[in-house]
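In: What follows is a protein structure lacking sequence information:
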């Protein structure tokens, strides 16, 4: 994961007036650095999240960088709008009349630094969303819940470098 230090920003938020807003959180039994690496190694998302079939980052994890990804059969181009290393990552993108803003926040889950509290919130707006916000809210809730589950599963999986005998 390459970070461009001059490209950090701390001001991106969801659209608080969007017809669909979903917020979820999960506690993961892995240090924040491990969770951060999984979120920012965008090209590797399909390796651990079966709901994402492709993901390609065009450059460093930095404000203004774009990535192309496919989820639920939808091709999306997203632009990173905030990077606070180890703490916050946010992007926006649109597909098929839905404009989304997704913000991830990581905090230590305990005083030992061995767990992470992951909070994520996403807003959807656009004409398509205004036509049937309840159905789309259900789809987004299911997608975020699944993503968090996959993230937890991957982060909590012991790898040879983290296994201590």
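Out: That came through fine. The shown structure was predicted, so the numbers you read here are calculated from the model rather than taken from an experiment.
In: make it CA atoms for all contacts and neighbour counts henceforth
Out: Fine.
In: how far away is the residue nearest the centre of the chain from residue 127?
Out: The structure's the chain has its C-alpha centroid closest to residue 104; by CA atoms, centre = their mean the separation is 5.5 Å. Going from residue 104 to residue 127 by CA to CA, to the nearest Å gives 25 Å.
In: What are the boundaries of the strands in the chain?
Out: Counting by DSSP state E, the chain has strands at residues 20-28, 52-58, 66-71, 74-84, 88-95, 98-108, 116-125.
In: now the longest helix along the chain and strand 52-58, what's the angle there?
Out: Using DSSP state H, we find that the single longest helix of the chain is helix 133-156. Interaxial angle of helix 133-156 relative to strand 52-58 (axes from the mean of the first three to the mean of the last three CA atoms, to 10 degrees): 80 degrees.
In: hold the first one in mind and look at this next one:
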């Protein structure tokens, strides 16, 4: 979440179990971090639009670049 972004707010330190609120299409969604690995992985989950979503991002360093691998699943 970008610092100063009015559409997102983290509710504590960046660690497993911390929630954050974010807005999309006029709706506020609360998600919770389930994975936080410094500089390599972050993942969160929570209800959204009548379903349950899981997001996982992995940051892969390739030389002087970083590739972001994104996985998402939803049910409901």
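Out: That came through, no problem. None of the values given here were measured: they were computed from a predicted structure.
In: nearest to residue 45 of the first structure, of the strands of the first structure?
Out: Set against residue 45 of the first structure and scored by CA to CA, the strands of the first structure come closest in strand 52-58, at 6.5 Å.
In: what's around the aligned residue in the first structure for residue 37 of the second structure, how many residues?
Out: Under the alignment (TM-score structural alignment), residue 37 of the second structure pairs with residue 84 of the first structure. When neighbours are defined as other CA atoms under 10 Å, residue 84 of the first structure has 18 of them.
In: what span of the first structure lines up against stretch 8-26 of the second structure?
Out: With TM-score structural alignment as the criterion, stretch 8-26 of the second structure aligns to 55-73.
In: Go through the matching stretch and flag the buried ones.
Out: Within stretch 55-73 of the first structure, the residues that count as buried by 16 or more other CA atoms under 10 Å are 55-57, 60-71.
In: And for stretch 136-144 of the first structure?
Out: Here stretch 136-144 of the first structure shows 136, 137, 140, 141, 144 as buried, counting by 16+ other CA under 10 Å.
In: quick check, nearest of those residues to residue 45 of the first structure?
Out: Distances from residue 45 of the first structure to those, taken by CA to CA, are shortest for residue 144, at 14.0 Å.
In: What sits closest to residue 70 of the second structure if chain neighbours are left out?
Out: residue 57 (4.6 Å; CA to CA, 6 or more residues apart in numbering).
In: wait, that neighbour sits on residue 41?
Out: Yes - assessed by CA atoms under 8 Å, residue 57 of the second structure is found in contact with residue 41 at 5.7 Å.
In: what stretch of the second structure does the longest helix of the first structure fall on?
Out: So helix 133-156 of the first structure is aligned with nothing, judged by TM-score structural alignment.
In: tell me the angle that helix makes with strand 116-125.
Out: Using the same axes, to 10 degrees, helix 133-156 of the first structure lies at 150 degrees relative to strand 116-125.
In: Is there a neighbour count for residue 58 of the second structure? I'd like the number.
Out: Neighbour number of residue 58 of the second structure under other CA under 10 Å is 17.
In: closest to residue 118 of the first structure among the buried residues of stretch 136-144 of the first structure?
Out: Using CA to CA, these come closest to residue 118 of the first structure at residue 144, 11.8 Å.
In: In contact with the residue nearest to the closest one when sequence neighbours are not counted: list those residues for me.
Out: Of all residues not flanking residue 144 of the first structure in the chain, residue 24 sits nearest, at 7.4 Å (CA to CA, 6+ apart). For residue 24 of the first structure, the contacting residues are 119, 120, 121, 144, 145, by CA atoms under 8 Å, 6 or more residues apart in numbering.
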